[in-house]
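# coords please:
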Amino acid sequence: MICFSLYSAARATTQVYRRLLAPWSLTYPQYLVLAVLWTEGDQTIGSLGEAMQLDSGTLSPLVRRLERDGLVTKTRDADDERVVRVRLTDAGTALRAEIAPIHKKVAEIAGVGDLQHRELIAELREITARLHES
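As a prediction, this is how the structure comes out:
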C-alpha cells in the first residue's frame, strides 16, 4: 500500500534527522522552521504555517523554543498587531553553515543521487498537491 510506504519513509527520515540534529539539540520540525527562514527570509506565523503545512497551535511552540534558544525573534507587525513576524537572529543565521547541509547527508544515507533527488521531490510535490485537492 502506498500509504504504508509513505508513512514508513517519513518515519525513517524523521529518525535519521533526529540522530543527525541531536548535537544541536534541535528537533526535525525546528530544523524545518529554520530551513524555511534560511531560504525564504522573515516570515509571519501564518506564512510559516503554510510553508510547513502546520496550524499555529502546532507551530507556535516550535517557534517559542527556537526563540528561547536565541535562534529566532518574534515581533508584532507595526501595521497589524495580530500578525506575528518571525526572523532569524545572528545565531540562527550562523547556524545555517553548520546544519543546513544535513539534508544532503540524509539523501546520501537514503541512496538518492542529485538527479533522482530532483525527480523524487517533484513526484512527492505532485502527490501532495493531488491529495490536497481531493
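
# Please make it C-alpha for all contacts and neighbour counts, starting now.
Noted.

# which stretches of the protein form strands?
43-44, 72-76, 84-88 (DSSP state E).

# which of these sits most buried?
Of all those, strand 84-88 carries the top mean neighbour count, a mean of 20, counting by mean count of other CA atoms under 10 Å.

# by contact count, what packs against it?
Under the contact definition 3 or more CA pairs under 8 Å, 6 or more residues apart in numbering; DSSP states H and E, strand 84-88 sits against helix 28-40, strand 43-44, helix 45-52, strand 72-76.

# and this one, so I can compare the two:
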Amino acid sequence: MDYLKLENQACFPVYALSRVLTAHYKPILDGIDLTYPQYLVMLVLWEHQQLSVKEIGEKLLLDSGTLTPLLKKLEGKKLIARIRSKEDERVVNISLTKIGASLKEKAISVPESFKCSLGLTLEEMGSLRDSINIILERTKKNNQ
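Next up is the predicted model:
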C-alpha cells in the first residue's frame, strides 16, 4: 500500500467532512446570525448558563487565542457578558444575557435542519458522532 497517496490517508476524509459539515451549517445558522464556532460556544452556555473562558475552551478544545475573538463578537451581539472574577482577576466568566438565553428558542430547529440538509437518519447521525467521539477520547488519553 502506498501510504503517501491521498486516498490512503485517514485524516483527509475527516478534514474534508469537517469542511462539508460546517458548510451545511452556514445557511441554517445565518438564520440566527451565528457562525459555526459561535454556535458551539452558545451550545455550551445554553447547557451550563455560566462558565469561565478556560472551561469553555476545554469543552470545545479551543485555546484562549481562538476563543477570545469569538467571545468578543458574541458580547458585541449582546448574547453574552464577560465578567472578571472577584476572587481571581485572571479568570473571566462568561454568562448568557437575556438575549442570548432567548436565542435558544430560535436555535431549537438547527439540529433537525442540519440532519435533513445532509439526508441522514437519526441513527446515522448518532453512529457518526459516536465513532468520532471514540477517536477523540483515544487521542485525549494519548496526549495526557
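
# Just tell me which of the strands of structure 1 ends up closest to Leu21 of structure 1.
Closest to Leu21 of structure 1 of these, according to CA to CA: strand 72-76, at 17.4 Å.

# how about the closest one, aligned to which bit of structure 2?
Mapped onto structure 2 using TM-score structural alignment, strand 72-76 of structure 1 covers residues 80-84.

# and that stretch, how far from structure 1 on average?
Here stretch 80-84 of structure 2, set against structure 1 after superposition, deviates by a mean of 0.5 Å using mean CA distance after the TM-score superposition for structure 1.

# what does that stretch contact?
Outside stretch 80-84 of structure 2, the residues that touch it by CA atoms under 8 Å, 6 or more residues apart in numbering are Leu71, Leu74, Glu75, Arg90, Val91, Val92, Asn93, Ile94, Ser95, Leu96, Thr97, Gly100.

# Export these as a markdown table, with columns for distance to Val53 of structure 2.
Shown next, in a markdown table, are the contacts of stretch 80-84 of structure 2 (distance: CA to CA, whole Å):
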| residue | distance to Val53 of structure 2 |
| --- | --- |
| Leu71 | 9 |
| Leu74 | 13 |
| Glu75 | 13 |
| Arg90 | 10 |
| Val91 | 7 |
| Val92 | 6 |
| Asn93 | 6 |
| Ile94 | 7 |
| Ser95 | 10 |
| Leu96 | 13 |
| Thr97 | 16 |
| Gly100 | 17 |
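
# How about the contacts made by Met125 of structure 2?
Taking CA under 8 Å, 6+ apart, we find Met125 of structure 2 in contact with Lys115.

# what about it, distance to Leu51 of structure 2?
28 Å (CA to CA, to the nearest Å).
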